[in-house]
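Asker: okay, structure incoming, though there's no sequence with it:
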């Protein structure tokens, strides 16, 4: 691709990783990676591993317990991972079916922010030494919704004006901003790791292949998906942005703050994209970093 001036230090690349593999773990397993599925539900994880194995013969996949709604669970997972080689770490939790009314979460935030951000933040803090030791790639999942609804950095706890969709959007904006900000911090520290933010476009279950126990949309969801197919895609297609961020070579030469997404925003070929302005703003990045420090008991694992 031809890169814009903003990305002139980044190598050119193509969307080389689109395949018949139905999800990100399957795609990287097909590339020869050992994949750890850190999941809350062991039964569903085992079904996912079976599905990957049926599509990628010899896939090397294992399960580890992780509940992103729990700091204790994040700490326990980090303890298991410290002795393992880590090349790619994906912050993928995204509570889409957010509570209709505000439910208390950790650190006085509401539950969506807890699940989508705070659990990940604690895990990253516990694994900070991994970022210093080698060329680890962290991939944080933002959302195109951050372009559609304003995020208020002064009301991230949503103690007022709570709405389920606002809770989702603000949690994804914070995670996206944290990922972008961390990449700048890693450059300042001169550590070899990179933090890459991505968004999967407008991805629907109704346009995603059926996987028993994982994705089983009913007729109504299939119909809704087909009616939106001109501007939407399946979740297997949305995962291509993560695969590109994980497997594209030469990203170490890119300017800080890399952001991947579909070329047409909702769908399309994966390209370098422009994130929502608020997620690049100092106001939200400072608020996101403060939340990160709070999630790690008041300590900054990436202090300058």
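Answerer: Alright, I've got the coordinates. This structure is a prediction, so every number in the text was calculated from the model and none was measured.

Asker: switch to C-alpha atoms for all contacts and neighbour counts from now on
Answerer: Fine.

Asker: helices along the stretch 1-150 of the chain, start to end?
Answerer: 24-30, 42-55, 71-81, 111-113, 119-126, 128-133 (DSSP state H, counting those that start in this stretch).

Asker: can I get those in CSV with mean neighbour count?
Answerer: As requested, the helices of the stretch 1-150 of the chain are exported to CSV (neighbours: other CA atoms under 10 Å):
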stretch, mean neighbour count
helix 24-30, 23
helix 42-55, 17
helix 71-81, 18
helix 111-113, 28
helix 119-126, 25
helix 128-133, 17
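
Asker: put this beside the first:
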């Protein structure tokens, strides 16, 4: 299929979609498109005021949209557990879990639980959130967990098991690469564990080079060059298409990865794309999974 767009999203009526980081950028565009197709969309956001603004924008554009808010700070395991408990109390089933929220290239810092910001938020927060909601996804035929990775999973990326929190040294680009590689390792291992259930699949997507608020922590040299580089990037609306295709295209299979079809995967329409050889390392997937359960205290059901 060429030039897949939001027009190709099938009817999402009676489906429940939870989208993390849905108040802006890629998450907002994802939530907006799903709501436009009839899904009940939960905007899982850290800042409720910004979430309310996003919900108002969606309902203004689509008056019949069914949108609710859920407070969620992926950098706090307490918040993750609280949000998951509230969603479990209000939803017997979840059809789509879109793990979209994230940080890119922030200054060195830690989450409230002491994890490096990017690894703790981009990977561990979503790992725990998914694990706490997985039994709401399993009863829903055709349900999906879509985790947003990045072409950055190839950039100086490795899982530094000897220093996951970058306490000895910190390189913001490499730390981002670690977190995005972790997103893929998680997706592929999750799919392996879900395969026997036959109802839920785990897939991944990346937005290419999208001009969003995620760029706010770019190193100074790149910020200086952005006026020249910006034409290489695409809009958040285009950047959300791989996630939307991974979430709704009937032909999607577990452990697939979707991204833009243009040169270097920076821009274009969504298609099935390859990820790094390292992301398919089964031993690495197993090891990261075990460490993630230990660090978060969230054990997935057998």
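Answerer: Received the coordinates, thanks. Computed from a predicted structure; not experimentally measured.

Asker: which bit of structure 1 covers stretch 172-186 of structure 2?
Answerer: Residues 164-178 of structure 1 are matched to stretch 172-186 of structure 2 when aligned by TM-score structural alignment.

Asker: after superposition, how close is the matching stretch to structure 2?
Answerer: Stretch 164-178 of structure 1, aligned to structure 2 and superposed, deviates on average by 1.3 Å (mean CA distance after the TM-score superposition for structure 1).

Asker: buried sites along that stretch?
Answerer: 165-178 (16 or more other CA atoms under 10 Å).

Asker: centre-most residue in structure 1?
Answerer: Nearest to the geometric centre of structure 1 sits residue 141, at 2.4 Å (CA atoms, centre = their mean).

Asker: trace residue 55 of structure 2 over to structure 1, please.
Answerer: Aligned partner of residue 55 of structure 2 by TM-score structural alignment: residue 49.

Asker: and its match, how far from residue 22 of structure 1?
Answerer: 12 Å (CA to CA, to the nearest Å).

Asker: what's the following helix or strand after the longest helix along structure 2?
Answerer: Counting residues, the longest helix in structure 2 under DSSP state H turns out to be helix 172-194. Going down the chain from helix 172-194 of structure 2, the next helix or strand is strand 200-205, by DSSP states H and E.

Asker: whereabouts in structure 1 does that next one align?
Answerer: By TM-score structural alignment, strand 200-205 of structure 2 lines up with residues 193-198 in structure 1.

Asker: list the buried residues in the matching stretch.
Answerer: Those would be 193-198, for stretch 193-198 of structure 1 by 16+ other CA under 10 Å.

Asker: returning to that earlier point: can I get the helices of the stretch 1-150 of structure 1 in CSV with distance to residue 240 of structure 1?
Answerer: Listed next are those as CSV, based on distance: least, CA to CA, whole Å:
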stretch, distance to residue 240 of structure 1
helix 24-30, 7
helix 42-55, 16
helix 71-81, 25
helix 111-113, 25
helix 119-126, 21
helix 128-133, 24
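
Asker: quick one: map residue 26 of structure 1 onto structure 2.
Answerer: Using TM-score structural alignment, residue 26 of structure 1 pairs with residue 32 in structure 2.

Asker: contacts only, for the residue nearest to residue 239 of structure 1 when sequence neighbours are not counted.
Answerer: Leaving aside its chain neighbours, residue 239 of structure 1 sits nearest to residue 24 (5.5 Å; criterion: CA to CA, 6 or more residues apart in numbering). With contact taken as CA atoms under 8 Å, 6 or more residues apart in numbering, residue 24 of structure 1 is in contact with 236, 239-240, 242-243.

Asker: now which residue in structure 2 aligns to residue 281 of structure 1?
Answerer: Counting by TM-score structural alignment, the partner of residue 281 of structure 1 is residue 281.

Asker: distance of the closest residue to that match other than its chain neighbours relative to residue 129 of structure 2?
Answerer: Once flanking residues are discounted, residue 281 of structure 2 sits nearest to residue 185: 7.9 Å by CA to CA, 6+ apart. Separation of residue 185 of structure 2 from residue 129 of structure 2 (CA to CA): 16 Å.
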